[in-house]
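Trainee: Pasting the sequence and the predicted coordinates here, then a few questions.
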Amino acid sequence: MVSQQINDVPGQSPRRTAANAIPEDVILDAATALMTKVGIRRTTMADIARAADVSRATLYRRFPNVEAIAAQVTTREFERVVATAPLADGPTGRESLVATVVHVVRAARAHPLLQRIIDLDPEFLMPNLLHRSGRTSRGQLAVIVGFLTAGQATGEIRDGDPERLATTVLQMAWSFALTGPVFVEAPETLDSELSDLLERYLRP
């Protein structure tokens, strides 16, 4: 009761905002800006807390470490890229799937955060590429499976286990996004090649 009265005295500093009252996007926005500038490995929890204007204790109550924040950031950026894909009425078939995958790959190649990760912290990508699927990869597979299922229902996509087909499509996409630019001088030419490859693979 006494502490409550003290905190209610006009002119006194208000109580610190509870950790769960801080919008997650505030933290993720701060982390994205830092990681895009200096990379994941050079970003610390103290840096993120300072940039987000929260205490380190508050940050640790929400995330265990920088890697967990980085995973959340990359997942959110992927979802934002997918949201800008040129879709009319959602996943409807082969044409929509191909257009979406090509769009996402093009956007990924140009995304400043992904480019910074490739330049400074490629080891962050290695576990998801070589040893296990992370949250972002699982989200990507789920989106692709949705397109494949819709396309198979209309006869626009060949028969086959949607999850198996989705895995192959995602492998193509990652290859064109990450290693494609290494082999060509004009990365934009990769778009037509990926589109043709996916069309041939998915056509009944």
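Mentor: Thanks, I have the structure now. Keep in mind it's a predicted model, so treat the numbers as computed, not measured. Numbers count the residues shown, from 1 in each chain.

Trainee: CA only for contacts and neighbour counts going forward, please
Mentor: OK.

Trainee: Tell me if I'm right that Pro181 and Pro187 touch.
Mentor: Yes - taking C-alpha atoms under 8 Å as the definition, Pro181 is a contact partner of Pro187 at 5.2 Å.

Trainee: quick one: the helices in the chain?
Mentor: Per DSSP state H, the chain carries helices over the ranges 2-7, 24-38, 45-52, 56-62, 66-83, 94-110, 112-120, 126, 135-153, 162-174, 180-183, 190-202.

Trainee: Can you give me the distance of Met35 to Ile117?
Mentor: From Met35 across to Ile117, the span is 8 Å (C-alpha to C-alpha, to the nearest Å).

Trainee: who has more neighbours, those two?
Mentor: Of the pair Met35 and Ile117, Met35 is the one with more neighbours under other C-alpha atoms under 10 Å, namely 23 against 19.

Trainee: ok, that one touching Pro112?
Mentor: No - if you go by C-alpha under 8 Å, Met35 and Pro112 don't touch, sitting 9.6 Å apart.

Trainee: quick revisit: of the helices of the chain, which is nearest Ala18?
Mentor: For the helices of the chain, the distance to Ala18 is smallest for helix 56-62, at 7.8 Å, taking C-alpha to C-alpha.

Trainee: Which elements pack onto that closest one?
Mentor: helix 45-52 (3 or more C-alpha pairs under 8 Å, 6 or more residues apart in numbering; DSSP states H and E).

Trainee: Which residues belonging to the helix it packs on are considered buried?
Mentor: Buried residues in helix 45-52, defined by neighbour count with 16 or more other C-alpha atoms under 10 Å: 45-46, 48-49, 51-52.

Trainee: Distance to Asn20 added to those residues, as TSV?
Mentor: Converted to TSV, the buried residues of helix 45-52 look like this (distance: C-alpha to C-alpha, whole Å):
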residue	distance to Asn20
Met45	17
Ala46	19
Ile48	17
Ala49	15
Ala51	18
Ala52	14
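
Trainee: next up, a second structure to put side by side with the first:
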Amino acid sequence: MDRSRHSDDKILDAAQTALMDLGLRNTTLAEVARRAGVSRMTLYRRYPDIDALLTEVLGRQLMRVVRRNAGLKEVTGADRTARDLLVTGTVEVVRAFHGDLLMHKVLDSDAEFLLPYLTREFGGLQHYALDLMSVRLEQGHEDGSIRSGSVALQARTVLLTAQSFVISARAAGPVPMDRLLEELTQMLDAYLRPTPRPTG
């Protein structure tokens, strides 16, 4: 790892620990600089404001969650169809987001910080997830476990559905997360399942 990358990671790590300790709105560039052992001018040259820095911190963590839980090494076979792997992998990523301490901190301290992820054009994280889903969808079209259709449209529909369960699940009130994820599993499986051909 080069020194620049090491320095970037040190800054992001410091920002993440500050966010966890202080919350979003109490984390400042000066505090991050102090924890990272760099000058404030170093941060100001790289980030226009604290929101830009914390957005990068959050994006890095979300990418880690997806990579750890997307079932990238799972292969299709007689006992695992592409639909099963896509639905299971998507639900596990949603479950992992709800178990992630950084996500909890953001949702508790300032959920509005996540609005850009919902309202602006897809960013790097969403495009990475779309690429993963597209591979599974293509496999599902080939093995017959996923109904025919546009891979791009199906991938975006699955992503938007999963994203809503990540961001808005707390609005469901006292419904246990496991129950919500069971419903998400049923929803995605029904959406992707091929329509039975009429008999007779």
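Mentor: Yep, that arrived. Bear in mind the structure is a predicted one, so any value in this text is a computation, not a measurement.

Trainee: TM between them?
Mentor: The TM-score (TM-score structural alignment, normalised by the length of structure 2) is 0.80; 187 aligned residues with a C-alpha RMSD of 2.4 Å.

Trainee: before we move on, back to that, now tabulate the helices of structure 1 in a markdown table and tack on distance to Ala18 of structure 1.
Mentor: A markdown table is the format used below for the helices of structure 1 (distance: least, C-alpha to C-alpha, whole Å):
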| stretch | distance to Ala18 of structure 1 |
| --- | --- |
| helix 2-7 | 15 |
| helix 24-38 | 12 |
| helix 45-52 | 14 |
| helix 56-62 | 8 |
| helix 66-83 | 19 |
| helix 94-110 | 35 |
| helix 112-120 | 30 |
| helix 126 | 36 |
| helix 135-153 | 27 |
| helix 162-174 | 40 |
| helix 180-183 | 45 |
| helix 190-202 | 47 |
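
Trainee: Which residue in structure 1 aligns with Ser164 of structure 2?
Mentor: The alignment partner of Ser164 of structure 2 in structure 1, by TM-score structural alignment, is Ser175.

Trainee: Can you give me the neighbour number for its match?
Mentor: The burial count assigned to Ser175 of structure 1 is 14, neighbours taken as other C-alpha under 10 Å.

Trainee: same deal with the one 10 residues further on?
Mentor: Residues within reach of Glu185 of structure 1, counting by other C-alpha under 10 Å, total 9.

Trainee: And it, what's its match in structure 2?
Mentor: Applying TM-score structural alignment, one finds that Glu185 of structure 1 aligns to Val175 in structure 2.

Trainee: again with Glu77 of structure 1
Mentor: Using TM-score structural alignment, the equivalent of Glu77 of structure 1 in structure 2 is Gln61.

Trainee: how about the nearest residue to its match, chain neighbours excluded?
Mentor: Leaving aside its sequence neighbours, Gln61 of structure 2 sits nearest to Leu102 (C-alpha to C-alpha, 6 or more residues apart in numbering; 7.8 Å).

Trainee: surely that neighbour meets Ala18?
Mentor: No - contact between Leu102 of structure 2 and Ala18 fails when scored by C-alpha under 8 Å: they sit 11.0 Å apart.

Trainee: so how far is Arg3 of structure 2 from the most centrally placed residue in structure 2?
Mentor: Central residue of structure 2 (C-alpha atoms, centre = their mean): Leu62, 4.9 Å from the mean position. Distance of Leu62 of structure 2 to Arg3 of structure 2, given as C-alpha to C-alpha: 24 Å.

Trainee: about what we covered before: list the contacts of the alignment partner in structure 1 of the residue nearest to Gln61 of structure 2.
Mentor: Under the alignment (TM-score structural alignment), Leu102 of structure 2 pairs with Leu113 in structure 1. Leu113 of structure 1 makes contacts with 32, 35-36, as judged by C-alpha atoms under 8 Å, 6 or more residues apart in numbering.

Trainee: 10 Å - rerun?
Mentor: Taking C-alpha atoms under 10 Å, 6 or more residues apart in numbering as the criterion, Leu113 of structure 1 is in contact with 32-40, 73-74, 77, 119.

Trainee: so Arg67 of structure 2 sits right up against Thr90, yeah?
Mentor: No - between Arg67 of structure 2 and Thr90 there is no contact under C-alpha atoms under 10 Å: 11.4 Å.

Trainee: Tell me which of those two has more neighbours.
Mentor: Shown here are Arg67 of structure 2 and Thr90; by other C-alpha under 10 Å, Thr90 has more neighbours (26 against 15).

Trainee: The more buried one and Ala190 of structure 2, how far apart?
Mentor: According to C-alpha to C-alpha, Thr90 of structure 2 and Ala190 of structure 2 sit 14 Å apart.

Trainee: hey, what's in contact with both of Pro181 and Pro187 of structure 1?
Mentor: What both Pro181 of structure 1 and Pro187 touch, as defined by C-alpha under 10 Å, 6+ apart, is the set Arg109.
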